[in-house]
Structures are given as structure tokens and as C-alpha cells.
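In: fold the following.
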Amino acid sequence: MQRFIFRKKKEITFLSGALIILAFISKFAFQNVELFNWALIIASIIGVAPIAIQAYQALRVKVVSIDVLVTIAVAGAFLIRNFEESAIVTFLFLFGAYLEQRTLNQTRSAIKELTELAPESALKQMENGEFEEVDVDDVDEGDILLVKTGAKVPVDGTVITGEGHINEASITGESVPVSKKKDSQVFAGTILENGTIQIVADRVGEDTTFGKIIELVEEAQDSKSKTERFIDRFSKYYTPAVLIFAFVVWLISRDVELAITILVLGCPGALVIGVPVSNVAGIGNGARNGVLLKGSEVIQSFSKVDTVVFDKTGTLTIGNPEVADTEIYGDNMDEVFSYLASVERESDHPLAKAIVNHIGEINLYPVEKTDVVKGGGIVANVNNHRIAVGNVKLMEAENVLLNEKARADIARLEGKGNSLVLTAVDGELKVLMGIRDQIRPGVKEDLQKLKALGVKNLIVLSGDNQGTVDLVSSELGLTEAYGHMLPEDKSAHIAKLQEKGQVVAFVGDGVNDSPSLALADIGIAMGGGTDVAIETSDIVLMNSDFSRLPHALGLTKATASNMRQNIIIAVGVVIILLTFVFTKEWMNMTIGMLAHEGSILVVILNGMRLIRYKLR
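Out: The predicted structure follows:
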């Protein structure tokens, strides 16, 4: 029976409304008082049924909910034969709940859109070599899949044959199609706009980048901030207090109608729903715009940030450096470059990739006993030679002699803003390379927007040399710049800033800077859809798009402000209504319920404004 009533709640609401309309027509058009009363009695009974069931379920778990207050109020009105108010109050309560659900569904539209983009089937290569359509859950890692024009990519994978252009808006927020060819990475949920490709499945199901994004947004929208937890605790005690207050008023005044009116007016519905709706709408806006906010606690913390610390490479700069200068200090350089390329091709560091690209096709050797020196470089054995590749600190640690010319070259290249990579073979310096990275387009304007949003300190911490860091800082107008920073130096500097009372956000790549991302009040990853970036930070800027950072800060400030507005609206309405019940003769249950439901809709609509938020 309970399930039937809940399933038909919408129909009950509109039936109740129709009976109320019938009642008033019968009274004013036909002066039929008996039909008027019976229509209101039936409307009261069917209307209170779902409310009373929810009240009973709440009382079973020892919770005095809003439904309990409304049920008692309606029962009281019914007992004093005020059928008009009992019917109208139940209808307004049910109709308000219906409108709340509809509008709340809109605030969750972002996650709904994401889940609708999730692929359901795939064309999988079977044992006979033919491709057959299967459920996406039947795809395993290593399977070969065919993706045709207009189809969704079913899993994360690597292109093995074919070419095409893919719309990656579901992952990156960018709708401009991205060219894909052999060895390109593709992501589940993206759409192949033209071409045909075959891919090998790398990650499937919930392990795909798209699956993790959906999981993160769902978790974020369901998480609760300190404010929400406080309101939950407050309403737990507030609602019984309203019940006791109404009972005390009845004891003193013996006015049943006044007591049940207080029950209706004191309902904290808008207060309970006001903060969550702002939270859900704000997170939904972020998801639409390539900003993953991991919960309402993140929103509160980031909105208060006054210091933003940046990693340099791949954050303020593009992260695709190129070799700009080369100084040679020995002979037989073909062999030296072979050793250097052999060592660097095993590294994913941007500087290593730049060196490999610069050297080009060359004879390679097996690399043995590789030792990665944190904040220094790499030491390895190649063709029975000890090869050291890294910065000046590594050369000093390896007791490599740096003569006057080498030191002069180092100073000159540092002065030009180069990152330095030195190569020594068996303790003797052979090559010095100066590598430069380009500053991201538009970063300077984005930093100005951060300042306009109230960020006082913009700091860069980099493992690069001080000369390079100073040049970047000067060009971008940063507050402070520090070079030669190891990962532990960065986290120590962040701790010092926090000791001074600053609220610190750290922006990095989510891999090398994980200690700083974890220590900062807010860790922000420039996530090109990588696992580490998504997992280790509080906020992810999809597609490594720096321009999303001002939007993220503006959005969190707007969301935090929206939450405060909703709390003020909710508390203000209750105070005004309770004041009016003792000072105004026209205040009654019906007006109180209308104002109560109206306040709930106001806070929901106020929260929904965040869905369309854009940084001005």
C-alpha cells in the first residue's frame, strides 16, 4: 500500500488540487456547503496519506521530521473541523514537493547529461575476425574494437588503424574535434565525428577516464560541507523544538489553531534544502565547463583562497620545451649523443622528450643500473660508461669538473631563461643544453582575472634554475618566484605560507607535485585526462586548460555566496512568519504553508542561477 501511495504521489497531488477547486466552485457557484465540506474532507485524507507515511517512517528511526509537523498540524485542523485549511495545507505541501523535485532535477542535469553520454555498446572483433555489436560490459582490456563515424568511443584505448576526428567535449569541455591516427589515445564517451578507426581497449567500464569523471561528479554532488552537516544537526533539534513550542503555546492560550499554525510556519524546509541545491548546481556548472570540483567542502575552501602557488613547467608554460642552445666540450660527439638519447628516451620528463626530439634518429644502446636522482637527473650505465644527465647539482654530486668556460656558458644560458641539462661521461662534462618552454597563451590575462577575484599572492615554485623562473615571473607579473626547488622544498614553502595564515591553492601537473597538491588547502591538477591528476587533487582542470582556473575560482565564490543567501532567506522567512503569527490577525495555516513552500522554491531557483554562471 505504501509503495502504491508513493508511486501515485503526483496523481494524489493533482487529485487533491482538483477536489479543492471542486469544493470552492460548489460553495460559491452553487451554494452547496455539504459538497464543499465533503470535497475538502476527501482532499485532506488523500493528501495527508503520503505525508503521514513519511512521518511514521521518520518517527520509527527517532527523527522528528517536517512531515511529522505537517501531519500533526493537518490532523489538528481536521479535528477542529477546519477542513479548508487541512486540505489546502496538504495540497500546498505536496505540490511544493513536486515542484522542488522538478527543479532539483534540473540542478543535477550536468550529471544526467554525462551519464547519457556513457556508451552502451561496442563493435568487438570476435575470434573469426568479424566485428559484432556487444554490450560495453562485455568488453575486456586488450579487445580490438571498431568505431564508425558518428559512434561513441566505448572505452579508453589506443588507435591501431585508421584516422578520424573526435569530439572530446565530454572529457575536456572543448567541442573542437581532435585529429586521431595510429598510436593516438582515445577516451570513452567521446564521439567520432568523421573517419573510421580500430582501437585496442586499454581501460574499460568504471576504470575509463569518463567513468571516473562521472563517479567524481556524483560523489561531489552527494558530499556534504561543514555548513550542510551543521544544518542537518540543527534541524534534528530544531524540528522537535518547534513541536514543543507549539505545545507550550497551546497550553498557555488553549488556541488549537494558533498552535497548529506555528507547526506549519516553523518548518525548516528551505533551510535544509538551500545549501545542497547551491552545492549541486555549482558542481554541475563546473562539470559542464571542464572543471571537476570534488565536493562542497572544496567549494568553501577554494572560495577563501588568497594565495595561489604554481608549478612552472606544464602549468604556466605549455610543457613542450625545445632545445634552444647546445654547447659541446669534447670529441666523438656522435657516441655521446647516442648515450644521451639512450638514457633520455626512458624518461617521460618534458626536458627528456625535448632532447630526444632534438637528437632525432640515432644509434641506441641498452641502459643498465638506472638511478633517478630526485631533483637532480639520471645516472645510468650505457655501453660500460657511467652517464650522468641532469642539472648542475647532479654534476657536483658526481664530482664532474665545471671549468670557467662551462660556468660562463651556464650563466649565459640561465640568463636567457633556459632550463639546463648537462651530460657527463665517466665524470667528464661533454654537453650543455639550454631548453626553453613557451608561456601558455593567455596566462597573463588569466592571472589578472585571479587578482581581480581577490587573490593577493601569485607564486611560482620550480625545480628549474632561478634565472628562468625570474624571467617567467617578470613576464607574468607574479608576486614571488623561487627556483631550484625540490618536491620537498615546494611542500615546505607551502607549509610556511599556511603558518602565516594564508589559504593556499597549489596548481601542478598532479604527478611530480603530489606532495604539494596534498599539503595545500586546495590542490588543483592540470589534468589532461590522466589518472593521477584526477585522483590526487581537489580540483581538476580538464584538458590542462589554464583559462578554466579563473572560472573555477569565480564559480566557487558565487556558489559560497549563493549558499549564504539561501540560509538568510530560509531563516529570515521563518522569523518573519513566526513574528506575524503573534502580531497579525490575518496569518493562518494556509498563508503560512504558502510562504513556506514559496521560500523553498525561492532558494531552489536562487541556487539554479549557478547553472548558468559565467565569469564576467
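
In: from now on I want contacts and neighbour counts done on CA atoms only, so please keep to that.
Out: Fine.

In: what about the helices in the stretch 501-616 of the chain?
Out: Taking DSSP state H, counting those that start in this stretch as the test, the helices found in the stretch 501-616 of the chain are 514-519, 531-536, 548-583, 589-608.

In: let's have the ones you listed in TSV, adding mean neighbour count and distance to A43.
Out: As requested, those are arranged in TSV below (neighbours: other CA atoms under 10 Å; distance: least, CA to CA, whole Å):
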stretch	mean neighbour count	distance to A43
helix 514-519	21	57
helix 531-536	19	52
helix 548-583	19	26
helix 589-608	22	15
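
In: show me the one of those that comes nearest R102.
Out: Closest approach to R102 among those (CA to CA): helix 589-608, 10.3 Å.

In: quick one, that closest one and helix 548-583 angle?
Out: Our comparison of helix 589-608 with helix 548-583, counting by axes from the mean of the first three to the mean of the last three CA atoms, to 10 degrees, yields an angle of 170 degrees.

In: tell me what helix 589-608 is packed against?
Out: Of the remaining helices and strands, those touching helix 589-608 by 3 or more CA pairs under 8 Å, 6 or more residues apart in numbering; DSSP states H and E are helix 83-107, helix 256-265, helix 269-288, helix 548-583.

In: run the chain-centre distance for the longest one.
Out: Helix 548-583 has its C-alpha centroid displaced from the chain centroid by 22 Å (CA atoms, centre = their mean, to the nearest Å).

In: can you say which of the helices and strands packed on helix 589-608 is nearest to E215?
Out: When these are ranked by proximity to E215, the top entry is helix 269-288, at 11.7 Å, counting by CA to CA.

In: return the distance of the closest one from the chain's centre.
Out: The gap between where helix 269-288 is centred and where its chain is centred comes out at 13 Å by CA atoms, centre = their mean.

In: and stretch 435-449, by the same measure?
Out: From the chain centre to the centre of stretch 435-449 is a distance of 24 Å (CA atoms, centre = their mean).

In: gap between the two ends of it?
Out: The separation between the terminal residues of stretch 435-449, taken as CA to CA, to the nearest Å, is 30 Å.

In: now that stretch: buried residues?
Out: Buried residues in stretch 435-449, defined by neighbour count with 16 or more other CA atoms under 10 Å: 435-437, 439-440, 443-444, 446-447, 449.

In: again with stretch 241-252
Out: Within stretch 241-252, the residues that qualify as buried are 242-243, 245-247, 249-250, counting by 16+ other CA under 10 Å.

In: want to throw the helices of the stretch 501-616 of the chain into CSV with distance to E428?
Out: Rendered in CSV, the data for the helices of the stretch 501-616 of the chain read as follows (distance: least, CA to CA, whole Å):
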stretch, distance to E428
helix 514-519, 34
helix 531-536, 38
helix 548-583, 45
helix 589-608, 66
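
In: this one next, for a side-by-side:
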Amino acid sequence: MNSFRTWLHGKWAIPVISGLLIIASWAVERIAGGVYNPIITPRWWIDAGTHATGATFFTLADVFMLAAAVAAGYGIILKAISALAVKYISIDLLVSVAAIGAILIGNFWEAAAVTFLFTIGHALEAATLNKTRSALAELVAVAPDVAIVMRDGAQVEVPAAEVRMGEIVLVKSGAKVPVDGEVVSGTGAVDEASITGESIPVEKVASDAVFAGTVSRGGFLQVLATGVGADTTLARIIHRVEEAQDSKAKTQAFIDRFSKWYTPGVMLLAVVAGLVTGDIVLALTLLVIGCPGALVISIPVAIVAGIGRSARNGILIKGGEYLETSAKISAVAVDKTGTLTKGTPSLTDIIVLDATSSSSDVLRWAAAAEAGSEHPLARPILQKAVDEGVAPRGIPGDVTPVPGKGIVSDVDGRRVLVGNSALLEEYGIRDDVGAARQAEDLAAHGRTAMIVAVEDNVIGLVAVADEVREDAAEMVRRLHAAGVEKVVMLTGDTRLVAESIGRATGIDEIHASLLPEDKLDAVANLQAQGHTVAMVGDGVNDAPALAIADIGVAMGAAGSAVAVETADIALMGDNLLKLPEAISLAKRTVTVMQQNMAISLITVVALLVGVFAGGVTMSIGMLVHEGSVLIVIINAMRLLRNTKGITAMSKGERVPATSPVTSDRVDA
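Out: Here you go, the predicted model:
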């Protein structure tokens, strides 16, 4: 009984009931064998050609056909009235007027056919639209239900939403990770495809981050909960995708404005046609075939499918407007450190230039000066100092960062400078030992050199190097294949270092020795040249450039709630090849949008020609109309297929090995 009640409230109940009544009408008429069997109740009708009125009687077949029209049309009329209450002329109103008009002229079959086809079309639309939202449904489905936590020394199973921050959660082989957290003990392999789109499980050890909704494929992990419930990466992704799929592209906003005028226009056309020709059937038919259903749905269905497909692949696009803009990207500006390079520099050289100093002295002074720095270059210097047993104690008394040049620190009452030759010039320190020349030689070999000076004496250099990411050159190639005309590197490092990276990756244009505001100017210049610019950066030093770019891209955003919420495109994994994949998918989505609009408009024009030429009835018009709606939905569903396209590597193709390069002070 409950199942039947559920079915009655489902999307297929009305079409099935209406369809059965139509079949019953045909059956009664066939059984009657053409014999006229009037029912007592009279009916009034209007002759469509003469406008004469007269009385006849209902047959049983008429009763069934009228009941079919009422069953299917009741809900349509209610929706039309609700729309009118908020001063909106909807498609339902066109169908309602056409169906009521058909009943008034005694054409019960047309009334029943139009409303039946309209309801069955809506049911099919709902079913297929659910398919386009399948990516979001899959994200919701991977949300964990339960968690095993340690409480009072015992394992306790609780709903995932009831895990408390700071609790230790146990993740066993085959189980879903129920929280965002940090591994405190154990090892294991975790499938992070639901978050990053990467199908290869990631090995996890102590201090590694894990995310809710990922799945353990082996091992045993103890995880400290740092994000629970709605504060997990998965929850933020679901929220972001829901908002993005409901957002409107500029084209969709135009279509919405167009339909507000188009629908009343169709009604006016039907009235004029009826008055001029005296043909009520023609007027009612125009109402039916003029329904802009396919046109209205053509854009949002493509956006839902496109954003859903990208989310399934670990790419979050902020909304329809950003997806549409991404399809126009013609220039990509990339930060160097952490984007083209791995972002984990190590100390490679210590050069002594002062006869009274040793390599340990150079390292000790450099580390002591960098102890108060937040810059990524400080880390490899400090780590090397720890390894060599010359690590500084405490922090400098005064630290003055000099953007684009280096750092000046007060160490035990002595001024220590660590930076480039421009820093020496600013503080009036003479380079009598050729430090600048040696720094250039190191830069030519892909290393970032920093001159170390104590008071007014240059004592040596330290150099660090970072590695070019293995997929950096492949990313540049695929961006070009995706239609991007220019890939530009923006870096605060020296020209020599930047050119070394450019040769290794195939970058088209290099802008070196940039301050954060210089990066903003570089992006603005690209836009002035007519480019639609995407900027890929870390969101800190690159914030001005990211803000002015047409599309701001954040990489490795799975661990950053801010990036997930604010970036125009958030690449959840640390995979450079997701960028050309995102652009390629955006272009495919916009192509589908254009195809859908063409299908919709061609269908309406063809039906209008058919009506005036003769041969297209209300029922045929509605059938073709609903068919066009299904075609645009099915066309959009093609986006859900995981096509390799530009994101796949050709058979036998290899990513070329690259040389180590450097990090810099401005763009790290």
C-alpha cells in the first residue's frame, strides 16, 4: 500500500493515468464500431470554422478522452496560475490555454494529446536531468556514514557526523575515511579519487593529510580529526558544486531575459493569427509549438553536466559564468615555485668568499638571519644548518624583509644581509670578491644564489635549487593543444633562472624579477592585448594577479578551505595536467550549449513553417517540442562521459625528464 502511495506521488503517475484513459477512449470507440452511443449530458461546442455554437452529447469515448486531458492538465494549470501569481508567463500557461481552447472547440483528442505529451515529457526531463546531476549524487554517496573512534581506551562506532574535533579515528582496510585529519600512526594506501580525481591510491604515513570520503585500500591508520561534519573538504566540495550547478552563465541570463518577452510574444502571435485567419485551431497550435522549453533548458542542463563532470575529475569550477569564461582562455600565466617546480628547494651550494670564514660560518650566519623569515627559501637553509650542527638558537632581534631583494636581520648585535646584489647596493656594501658574478654563474645552472654579508663584509654565497615538475612541459603542450595561444611565466627570480625553467618546460614568454604588483601589471598587459587570462598561483604573493585575472586557478586545493571557496577554478589534486583538462572541458561544454540553442531554435522555426504550410497539428507540435527538449538534455549528457580527449597521453608518449631549477623570494 505504501509503495502504491509513493508511486502516486511520483513523476510517472499522471502520465500513466492519462495514457490509460486515452487507451480506454480508443478501445471504447473501437468496440462501439462507429455506433454513436450518446450519454445524457449535453455539451456545448464552438465550430472552429463558422464560430457557430450548438449542442450535441458526450459519448463514452469522449468522457475518457476528456478525463485524460483533465488528469494531465490539472497540474499544468495549477503551475500556470502559480506563475501568474508572481507575474510570470510560463510555458505551462501556453499549454493550459491551448488545451482549454481545444476542449471548447470539442477537440478532446488534441487536448488530451497535448497535456499527456507535456507531462510525459516533463517526467522524461526529470529522469534525464537527474542523470546530468549524477556526479553530484556520486559525491553525496561517498560521504561516510559511520566512524570508529577511540573513547576511554575502547573502539566505539558512532555516526560520522558525531565525531568530535581532536578525536582519534581508526581507518581500517576497505573503510571510508570519515573525517579530514592527520595520520598520527600507521601506514596505508588511500584512494582519493572522490576528492582529487586521481585513481591511483596514495601511500599515507604519519603527518600526511587524509580527507573524508576517501577509501582505505590497505593498511591501518590512526587519524587525528581536524575537520568533521560540514567542515570537511568533501562537504565543501558538495556545497560548492551545488551552488555552481545552480549558477547562471551570461548566455543563460540572456536566454532567461529573452524568454520573458518571447512567451508573451507567442501568445500575442497566436491571438493575431486567430483574428486574421479566423482559425482558432491555428491559434491554439501556435501556442503549443511556440513553447520555448528546449531553449530555456538548453543552457542550464549543459552547465549542470559540465560542472558535474569536472567535479568528478577533481576540478571545481565556481559556476556557469566562470565555465563560460574558461572556454575563452587564450593566455595562461603561471607562478613558478610550486607550480612549474615542486616547491621543495634544497641547499645545493655553500661558497666561501672571505679568507677568514669557513663554509660552516657562511651557513651559520645565513641560517641565523633566516630564522625569523617566513619565506620558503629559509627552510632549506635552516634544515642544512640543523644537519651540520650549526642551527641558530632563538630568532634574530630585528628582521626586515626587502621585497625582491632579500632579508636584513640583527643577529647578536650584528647586521646580516642575505639576498641578491641589489640588496648589497641598497645598503651600500661593495662587492669586491665577485659575489654577483658567481651568483650569475649559479643562476645559469638553474640555482638561486643568495649573497651573505655580515656588517659591510661579503663572506660568501648559499644556493638552493628546486626541481621542475615532471608534468610541467606536458602541461604547456596540452594547453597549446587546448587552444591556449600563450603560456607565460611570472616569477620574482632572476632572468637566468627563469630562462632555465623556460627551456625545460617550453614556456612561450618569461617575465622575471617581478614584485607582486609587477605580476598584476603583467596580467593586465595580457588582457590589454585582447587575451582572456587565467592565472595559476598560490593565492598569497600572487593575490593581486589572481584578483585581476579573468580566471583565478588554485592548485592542490583539497587541503585549503579558502581556495575551495574563493578560487574561480580549484584543482583539488596537485596535478598540473588538470589545468588543460579544465579548459578543454569548458570548451566542450560551451560547444554543447551552442548546439542546444541551435537545436531549439531550428525546431521552433521548422514547426512554425509546418503550421502555416499545413500538416502540423497541436499533438504533432507537442510531440516534436518534447522531442527537442529530450535531444538537448541527451546532448548535454555526453559531457558526463569520461572522454580522454586532450587529457590523455598518446601511446608511447613520455614526459621528458627535466633539470633542477630554483625558487625565488617573491613568487614562492
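
In: can you give me the TM-score here?
Out: Here the superposed chains carry a TM-score of 0.94, computed using TM-score structural alignment, normalised by the length of structure 1; 612 aligned residues with a CA RMSD of 2.3 Å.

In: ends of stretch 422-435 of structure 1, how far apart?
Out: Start to finish, the residues bounding stretch 422-435 of structure 1 are 11 Å apart (CA to CA).

In: figure out how far it is from the centre of its chain.
Out: Once both centres are worked out by CA atoms, centre = their mean, stretch 422-435 of structure 1 turns out to sit 44 Å from its chain's centre.

In: with stretch 448-455 of structure 2 instead?
Out: Relative to the mean C-alpha coordinate of its chain, stretch 448-455 of structure 2 is positioned 44 Å out (CA atoms, centre = their mean).

In: just to revisit the earlier point, in helices only, show me the buried residues of stretch 435-449 of structure 1.
Out: For the buried residues of stretch 435-449 of structure 1, membership in helices holds for 443-444, 446-447, 449, with DSSP state H as the criterion.

In: between those residues, which is nearest G76 of structure 1?
Out: Sorting those by distance to G76 of structure 1 puts K449 at the head of the list, at 57.6 Å, by CA to CA.

In: isn't I200 of structure 2 right up against S194?
Out: No. At 11.4 Å, I200 of structure 2 and S194 do not qualify as touching, with contact defined as CA atoms under 8 Å.

In: quick one, which of those two is more surrounded?
Out: Neighbour totals were compared for I200 of structure 2 and S194, and S194 leads with 23 against 11 (other CA atoms under 10 Å).

In: and the more buried one, what's its match in structure 1?
Out: Residue mapping for S194 of structure 2 onto structure 1 gives S170, with TM-score structural alignment as the criterion.

In: quick one: secondary structure of that match?
Out: Under the three-state scheme (DSSP: H, G, I helix; E, B strand; the rest coil), the conformation of S170 of structure 1 reads as helix.

In: what sits up against stretch 561-570 of structure 2?
Out: The contact list for stretch 561-570 of structure 2 (CA atoms under 8 Å, 6 or more residues apart in numbering) reads 233, 236-237, 240, 315-318, 322, 539, 551-558.

In: okay, stretch 232-244 of structure 2 sits on what stretch of structure 1?
Out: Under TM-score structural alignment, the match for stretch 232-244 of structure 2 is residues 208-220.

In: buried sites along that stretch?
Out: Neighbour counts using 16+ other CA under 10 Å place 208-214, 216-218, 220 of stretch 208-220 of structure 1 among the buried residues.

In: likewise for stretch 152-165 of structure 1?
Out: If you call a residue buried by 16+ other CA under 10 Å, then stretch 152-165 of structure 1 has these buried ones: 152-160, 163-165.

In: over to stretch 66-81 of structure 1?
Out: Buried residues in stretch 66-81 of structure 1, counted by 16+ other CA under 10 Å: 66-78.

In: repeat for stretch 411-431 of structure 1
Out: By 16+ other CA under 10 Å, the buried positions in stretch 411-431 of structure 1 come out as 413-414, 417-425, 427-431.

In: pick the one among those closest to K584 of structure 1.
Out: The nearest one, if we look at those relative to K584 of structure 1 and count by CA to CA, is G417, at 74.6 Å.

In: D464 is in contact with that closest one, correct?
Out: No. Assessed by CA under 8 Å, G417 of structure 1 is found out of contact with D464, at 9.6 Å.

In: what's the local residue count around F254 of structure 2?
Out: Burial of F254 of structure 2, expressed as a neighbour count using other CA under 10 Å, amounts to 11.

In: aligned counterpart of it in structure 1, please.
Out: Match for F254 of structure 2 (TM-score structural alignment): F230.

In: next: A482 of structure 2.
Out: Using TM-score structural alignment to pair residues, one finds that A482 of structure 2 aligns to L453 in structure 1.

In: do the same with M165 of structure 2
Out: With TM-score structural alignment as the criterion, the equivalent of M165 of structure 2 in structure 1 is E141.

In: so its match touches A201, yeah?
Out: Yes. Contact criterion CA under 8 Å: E141 of structure 1 and A201 qualify, at 5.0 Å.

In: more neighbours, these two?
Out: Each of E141 of structure 1 and A201 had its neighbours counted (other CA under 10 Å), and the higher figure belongs to A201 (23 against 14).

In: before we move on, what SS does the more buried one have?
Out: Using three-state DSSP, the secondary structure recorded for A201 of structure 1 is strand.

In: how about the strands in the stretch 51-200 of structure 1?
Out: Counting by DSSP state E, counting those that start in this stretch, the stretch 51-200 of structure 1 has strands at residues 121-125, 131-135, 144-147, 156-167, 178-180, 185-186, 191-203.

In: so the shortest one corresponds to what in structure 2?
Out: Spelled out, it's strand 185-186 of structure 1. If you align by TM-score structural alignment, strand 185-186 of structure 1 falls on residues 209-210 of structure 2.
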